[in-house]
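*Asks:* whatever this is, show me its structure:
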Amino acid sequence: MSITEGLSQSVELKKPLTALVNKGCVPVGGIYRLDYDSAVVLTDDFKKKEAGGVPRGGFLLAVAGDNTDSGFILEDQEVILLRVRGTAPLPNESELIQTRLAVVRDAGASGVGFDDVTDVLTRNELQQSAFDCEVLGTFYTENDARDASIEYGADIDNVVVSARYQVYLPSTEVLSWLASYPEPEDTQDALTIGKVRFAATRRKALIAGTDQAEVRISVSDFVGRKTAVFGMTRTGKSNTIKTLVTAVHRYGSEHKRSIGQLIFDPQGEYANVNKQDHTGLRLLGDDESTVRIYKVEPSSADSREKPLRINFYDREVLEAAWSLVSEATTPVDTNYGKSFRSSVLSEPDPNDRSRYSRWAWAAVAFYGLLAKCGFEAESLPQPLIIAAETGPMKDFLGNHPKVQVQAGRSGSYRIISPAAALALTEWIGERESEFPKWHDTKDCHFSAIWGVYKYTGVTSAIRSIRAFHGPNSAGDVGQHLWQDMQAGRLAIVDLSSGNDKVAKVMSERVVTHLLNKASERFRADHEPVEMQIIVEEAHNLFERGGREVTEDPWVRLSKEAAKYRMGLIYATQEVTSVDKRMLSNTSNWLISHLNSDHETRELAHYYDFKVWTPSIIRAEDVGFVRMKTYSGKYIIPVQISKFDHAMVNGARNAAGLASIDAAIEGE
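*Replies:* Modelled structure (predicted):
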């Protein structure tokens, strides 16, 4: 080779894509059929063994060029990215099958090895096979400069029917680059979420070292966007969510951005420290300035823990209390139950005296019902003022001398306590014939509420949510959480003490409140409050196609949240349980094991997850996911890293907090 040729090759080898192919990539064959969507790669058993195996779903690089003593020189600065879908028949497949049959038969009959009944040429011929590959796209540079940036197109712009395309299996370094493309420009935006994993069986990957190929993602992809985490129970969904929440927390600290995160926790696993490895999201902060955990029974010794309860007698949260009570009685599908739930308790304008008076009587009946069901409180935070005829009220007060009802002017009375509301409701309710107009249900739902006082199905259902009543609680939890989001805190709502109905109503109310507050800021042209909402066991909260957008806060969130910079991470076992309108607006997908083809068929409608359905159904390994991110160009199979103290301490250090020792925390 002349000096000129040597210099020319040296220049070529430094071009970005040529350098990429020469970073330890191993040749596995060549293309003998190519079109815009697929390719068939000819290979043989020897090349596959030398490469360390080629798994289904694996990446291959097809390049046109020449082998030289210095390395492979690309003919043009472009590399076609292929994904192995399976095997393909060779043109002479029928002949090969006949030959293989003869070899197996002869070897079996003679009791000797296969190599003993074939010659070298036949053995080489029998070892040939082909891969059926999907064309994912093309890596290319816009010019041939050594510092040219590598671009990616999700297709190919020309088909060359040529045998010059050689196919390489990426090395560990190149595989990591492929799995992380495009690399975040900001190193503080990068998160090593795990390592590439193509198959449940990992022997060949362990030998070849490709199991060490790291996958790096952009944390910013998950801020202000929708993320779906699908998988069966115990397949690592919670671990994935903890990793993402911690990464966003760290990202906010490092970029001086206030990003609030709200987790609806149905099982209490996020609100508490894990007893096995002593990790937990609550460790991201030492006090309530960073982390707040809303529980039914908060610990007075931990400033991070706040009461989840509301005072059901507080008129500021009357609508929330009525929603929880109505939802709790939904299983009671009788006429009494339906009539009760049809009541309207929204407080009207006090200037509309007639309507306000009818509402006040309904409120008396409701507060009396709460008292009957064991919702304790010595007094009402705001006395109820009712209008009533003097004669009947004198009879009532005469028979109940100790009841907390104060007479006012012009036939008005102040109801001071829940006990007084209960006593008055029962007095009037038992005398329907004497006071018929007090039972009129037009704009007044006194009768509908009184009608369930003696119906144990309704009262038992209401008693089931007493845990969420706190007589000393002040204000709406939704407003407290809005303030947390404004302050950029991590807020965890522990819903493990209530039933699914209560969790559904409470979470919907909170999300609706946050959306309304965000909408107000948007209309006022104020900077949005950046926040993330994380929902575990989302199938218990979402309704697939059940309601209009305005009535379904989750669908509304998926459609409006982008302009409010509100992100959503939802985890569930069932793709079909999520409204299609939400799925269509989801940017990031992390899919682990699903055991039903009903679910995988639904999943196959999005991106090219159809290619991965056999693996998704078969592989049950914990933390093995197929991932598509907002900036990612294709689906990457990943073994998600285990959430640990190093992640927690990384986020704490970024926020200026000291590291936590795992052993000390576990004591």
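
*Asks:* all contacts plus neighbour counts: C-alpha atoms, from now on.
*Replies:* OK.

*Asks:* strands of the stretch 51-200 of the chain, start to end?
*Replies:* 59-67, 72-74, 78-87, 128-140, 151-153, 165-169, 190-196 (DSSP state E, counting those that start in this stretch).

*Asks:* in CSV: these, plus distance to residue 184 and mean neighbour count.
*Replies:* Compiled in CSV, the strands of the stretch 51-200 of the chain are given as follows (distance: least, Cα to Cα, whole Å; neighbours: other Cα atoms under 10 Å):
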stretch, distance to residue 184, mean neighbour count
strand 59-67, 21, 21
strand 72-74, 27, 22
strand 78-87, 20, 21
strand 128-140, 17, 21
strand 151-153, 14, 14
strand 165-169, 24, 23
strand 190-196, 6, 21
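
*Asks:* among the ones you listed, which comes closest to residue 489?
*Replies:* When the strands of the stretch 51-200 of the chain are ranked by distance to residue 489, counting by Cα to Cα, first place goes to strand 190-196 at 20.8 Å.

*Asks:* ok, back up a step: may I see the strands of the stretch 51-200 of the chain organised as a markdown table, with distance to residue 232 added?
*Replies:* Supplementary listing: the strands of the stretch 51-200 of the chain in a markdown table, determined by distance: least, Cα to Cα, whole Å:
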| stretch | distance to residue 232 |
| --- | --- |
| strand 59-67 | 27 |
| strand 72-74 | 45 |
| strand 78-87 | 25 |
| strand 128-140 | 28 |
| strand 151-153 | 34 |
| strand 165-169 | 32 |
| strand 190-196 | 20 |
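
*Asks:* now the other sequence, so there's something to compare against:
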Amino acid sequence: MVNINQILNTASYSDNPLSLLTEFLKKQEHLQDTRLKEGLRFVGYVLDLGYDKAKIITSDPYKLAVGGIPRGSFLILSVNQNDNLNLPPHFTLLRVSSVSATPLTNQVQQTYFELHKKSMPELDIWTQGELQWGALECDVLGMFYPQQDNNIELAFSGDVNNVVSAHNYKVYSPDEKLLELIVNGIVNKKDQHVIGSLRPTECQLGIDQKKYPDVKISLSDFKGRRTAMFGKTRLGKSNVVKVLAESIIKTTAQDKSVGQLIFDINGEYANDNPQDGNKSIASAYPETTEVYALSPRESTPSKELKLNFAEQPHTTIQILKTFLDRDGEDAHYVKDFKNTSLPSIDEIRSAAVNEQNRMIRKIQMFWAILKRANFELDESKLLELGLNTRIVKGFNPGFSQDLRRAIYKDNEPATIKSLDDLVKELRLVWEFKNDKNNSNSKLLETSSGKPLFDAVDEALLGFLHPISGSGPKILANYRIYHSPRAGDFVQEIIKLLNDGKTVILDLGNANETIRHYFSDLLSTAIFKEQERKFVSNQLGEHFIQLYFEEAHNLFPPTSNDNTTVYHRFAKEGAKFHIGMVYSTQSPSTISKELLVQTENFFVGHLSSSDEANALSKLQSTFKGLEEDIKKCRTPGYMRILTTSHRFIIPVQVKKFEL
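*Replies:* Prediction:
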């Protein structure tokens, strides 16, 4: 009757992936009964078992038969098949952590000591049989079993539900099919891609890597989530980014559900280079990729990564003020300038007619400042903006004829045709206003008796022609951000991202300050756009994925300001469908708040104990792997942890190449 129950139990789980385990154990029992070695995966017995650790005993022939048992390799722990148990197929997953002492360790060492002391040429078969046994310490990672409410689905728990006496267990090295189940069985089935192949150990001596399965990831685990890339330079972090970005491009080619923005500080994602088989993300996928470059390269089609300061005055004056703050410019006239704000072109067009004159005049003053700072300006394009009223037209600020006669001493020009003319007229008006001997102050009032210039006007004119100081010339260093041919690249990029495109910012020739500027500017704009879509219920299934390198410069661990856009990405990114992939050499240099919120990890070689310990302290899943992480330096050899993977998988990440 018991055998019938076992048959029925096995049949009820025949469609579950764990049916592989049932077949595997039957085959192993047969091989052990018939004493056949080919295909034998049995490695030993349990000496001691707890909820977190297991000590197993094994023998040299067993280890040799399975090709070795390196530290970090997976073993499966299975309950002996007997008539007293009628459980669904299941197994406990172990990871080898170290060699352990056995109860006979001292006697074995004594035997070796006597052996070498006497220089015995060989061992007798009985002594050899005794010495080949040893013990391994293993971490208990969890248990694979069928889902309770769905017999055909696989489940995994990070703990075990019961521990019985050690003699009830056998330990096996999983075959290729079970390894496939272990590394891929619980991965989200949606949008799966191969990231590389399983590689339990850096040493490949005597190992056929082809026998190890491919490791899959689900791109759904990365959308709207935080992903960390840790490891020393030149060991594969950038390659992982390329593989991830490529996978998202391929997966979303039809539905355009993910827009990607890559801050390319070395130019390696935008430009072809030998280490990528002479192909970059941009050249490999030209139909779905757009490059913006601060310094365009002849071999890479790109758009200018610059602002037209004159056409976007309300935005660019804020940028100029940020630069002046950074550079410590604190003259009185500079402080007044930094307290100003300008209307946008759209605000002017929608304002009441009686308000437009003052608003346009402020824009003209800003243009005059740029002109004096030697910014290259396309005057014909500025005239096309259509900032005209009955009084103010083009570059003409619309001052009264009486005022113009007074400032030009009856030699007023008939019209103002250029920015040079505008600069001159504003200078004369400002000098007239500041002339203490001037008795004609009524000319500086409007027809309603109000002052012609308000506080913003005076701050702009005071900056344009200061009593002392360099004036607009202090803006000369910021001309590199400006081009009269640049459109509003921020809005262009947001539109491309909303259309599911991949945008690469080539910052390869930029210094740290410039990188910060573009990173902050675009990150803030994207956050506001996603927040706007969230409150208006327009997010849908669309996501934005951001890629940052040298991330420690953006969110340092000692920062007391937790209100930056990067901290908001960490806290609220998932809610607003913003995913973030950040790379750095040192986990200890990253904000602890961000690390705690990070779901996915790719970890290569870390050179110091402090760095390895910092990682395992904040992400306990890496505990016990610190020594391996410090020792292994093969490029592309990573330990990965994703939202789907509940334990660390050692992977040789595939190379990005076409």
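
*Asks:* which of the strands of the stretch 51-200 of the first structure sits closest to residue 176 of the first structure?
*Replies:* In terms of Cα to Cα, the element of the strands of the stretch 51-200 of the first structure nearest to residue 176 of the first structure is strand 190-196, at 7.4 Å.

*Asks:* quick one: residues in contact with whichever helix or strand comes after that closest one.
*Replies:* Once the chain leaves strand 190-196 of the first structure, the next helix or strand it forms, by DSSP states H and E, is helix 203-208. Contact with helix 203-208 of the first structure is made by 51-53, 211, as judged by Cα atoms under 8 Å, 6 or more residues apart in numbering.

*Asks:* ok now helix 203-208 of the first structure, how far from the chain's centre?
*Replies:* Averaging C-alpha positions (Cα atoms, centre = their mean, to the nearest Å) puts helix 203-208 of the first structure 32 Å from its chain's average.

*Asks:* which strands and helices sit next to the helix or strand that that helix is followed by?
*Replies:* For helix 203-208 of the first structure, the succeeding helix or strand toward the C-terminus, using DSSP H and E, is strand 214-218. Here strand 214-218 of the first structure touches helix 172-180, strand 190-196, going by 3 or more Cα pairs under 8 Å, 6 or more residues apart in numbering; DSSP states H and E.

*Asks:* how about the longest one, aligned to which bit of the second structure?
*Replies:* Going back to what we said before, that points to helix 172-180 of the first structure. When helix 172-180 of the first structure is aligned against the second structure using TM-score structural alignment, it corresponds to residues 176-184.

*Asks:* average distance between that stretch and the first structure?
*Replies:* Once superposed with the first structure, the aligned residues differ from stretch 176-184 of the second structure by a mean of 2.2 Å; criterion: mean Cα distance after the TM-score superposition for the first structure.

*Asks:* residues of that stretch that come out buried?
*Replies:* If you call a residue buried by 16 or more other Cα atoms under 10 Å, then stretch 176-184 of the second structure has these buried ones: 178-184.

*Asks:* can you tell me what residue 419 of the second structure aligns to in the first structure?
*Replies:* Correspondence of residue 419 of the second structure to the first structure, assessed by TM-score structural alignment: residue 417.

*Asks:* so what touches stretch 412-423 of the first structure?
*Replies:* Applying Cα under 8 Å, 6+ apart, the set of residues contacting stretch 412-423 of the first structure is 313, 364-365, 367-372, 377-380, 382-388, 403-408.

*Asks:* filter those to the buried ones?
*Replies:* Among the contacts of stretch 412-423 of the first structure, those classed as buried by neighbour count (16+ other Cα under 10 Å) are 313, 364-365, 367-372, 377, 379-380, 383-387, 403-405, 407.

*Asks:* check the burial of residue 228 of the first structure by counting its neighbours.
*Replies:* When neighbours are counted by other Cα atoms under 10 Å, residue 228 of the first structure registers 24.
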